[in-house]
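# Here is my input, please return the structure:
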Amino acid sequence: MNCENIFTKIIKKKIKSKIIYQNKKVTAFEDANPKSPIHILIVPNKIIKSINKINKKNKNIIGTMAYTAIKIAKKFNFYKQGYRIVINCNKYGGQTIPHLHMHLLGGKILGKFC
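Predicted structure coming up:
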């Protein structure tokens, strides 16, 4: 069974994308359809289909993803203005690719969400 998706192809550099950050655990790259001036996706390098698939063995990946978002916000100097991180889950939550991913949004005033 081929489990590749667009994110795994970006991680493996089979598809060209502007990678912002990459290490052994996560990859961060610019969203192809940005919803704000800064829109970066942070994904685990191993496929985890959604946040519902987080378990005792892989639970640290969420912290790694959040810490990566903070590092990027500091590196590109928008952490003081503020930003939003979002994880969509499954169809009703707006997740369109079955690979856990965190959206890092910033660069403008984002409307109130809740």
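# okay, CA-based contacts and neighbour counts for the rest of this
Noted.
# Outside of the longest helix seen in the chain itself, list whatever touches it.
For the chain, the helix with the greatest residue count under DSSP state H is helix 60-75. Residues from elsewhere that reach helix 60-75 (C-alpha atoms under 8 Å, 6 or more residues apart in numbering): 21, 25-26, 42-44, 79, 83, 85, 102, 104.
# compare with the first, here's sequence two:
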Amino acid sequence: MCIFCKIANKEIPSKVVFEDEHVIAFHDVNPQAPTHALVIPKRHIAGIAQATPEDEAVLGRLLLAARRVAELTGIAESGFRTVVNSGANAGQTVFHIHVHVMGGRPMAWPPG
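Model (predicted):
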């Protein structure tokens, strides 16, 4: 079982920002911005490349939950970045799909 599955199952503690029956969002333990949370589905999906048409609803829930996290953490009005890395070459290090929600500082482009 991956580390994010263990967080979703409450086997590993996390600082939860938002949760419903399908997704959970928690603060990143290695933040790259003043506000940095991760939104994950409670059901394991390794990444975008592994998502199927049956995952359509939960993928939409991830983005709506990201918006909710931005609201709850106070970064929605000033602007925030959402990032989904897909594969090791893109920077994905935990192979359980997740959306980074980052804000609280200006974000440069390209991200690097």
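# burial count for the residue mapped onto residue 77 of structure 2 from structure 1?
Aligning on TM-score structural alignment places residue 77 of structure 2 opposite residue 80 in structure 1. Here the count is done by other C-alpha atoms under 10 Å, and residue 80 of structure 1 has 8 residues near it.
# Please enumerate the strands of structure 1.
For structure 1, applying DSSP state E gives strands covering 19-22, 26-30, 38-44, 83-86, 102-106.
# Using a markdown table, lay out these together with distance to residue 73 of structure 1 and mean neighbour count.
Output for the strands of structure 1, formatted as a markdown table (distance: least, C-alpha to C-alpha, whole Å; neighbours: other C-alpha atoms under 10 Å):
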| stretch | distance to residue 73 of structure 1 | mean neighbour count |
| --- | --- | --- |
| strand 19-22 | 11 | 15 |
| strand 26-30 | 12 | 22 |
| strand 38-44 | 10 | 24 |
| strand 83-86 | 8 | 15 |
| strand 102-106 | 9 | 23 |
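# Using CSV, please lay out those together with distance to residue 68 of structure 1.
Shown next, in CSV, are those (distance: least, C-alpha to C-alpha, whole Å):
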stretch, distance to residue 68 of structure 1
strand 19-22, 8
strand 26-30, 8
strand 38-44, 8
strand 83-86, 11
strand 102-106, 10
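# quick one: which of the ones you listed is nearest residue 94 of structure 1?
Distance to residue 94 of structure 1, taken as C-alpha to C-alpha, is lowest for strand 83-86 among the strands of structure 1, at 10.6 Å.
# Show me the contact partners of the closest one.
69, 73, 102-107, 110.
# One more: stretch 37-55 of structure 2?
For stretch 37-55 of structure 2, the external contacting residues (C-alpha under 8 Å, 6+ apart) are 4-5, 8-9, 17, 21-28, 31, 58, 62, 65-66, 69, 86-87, 95-102.
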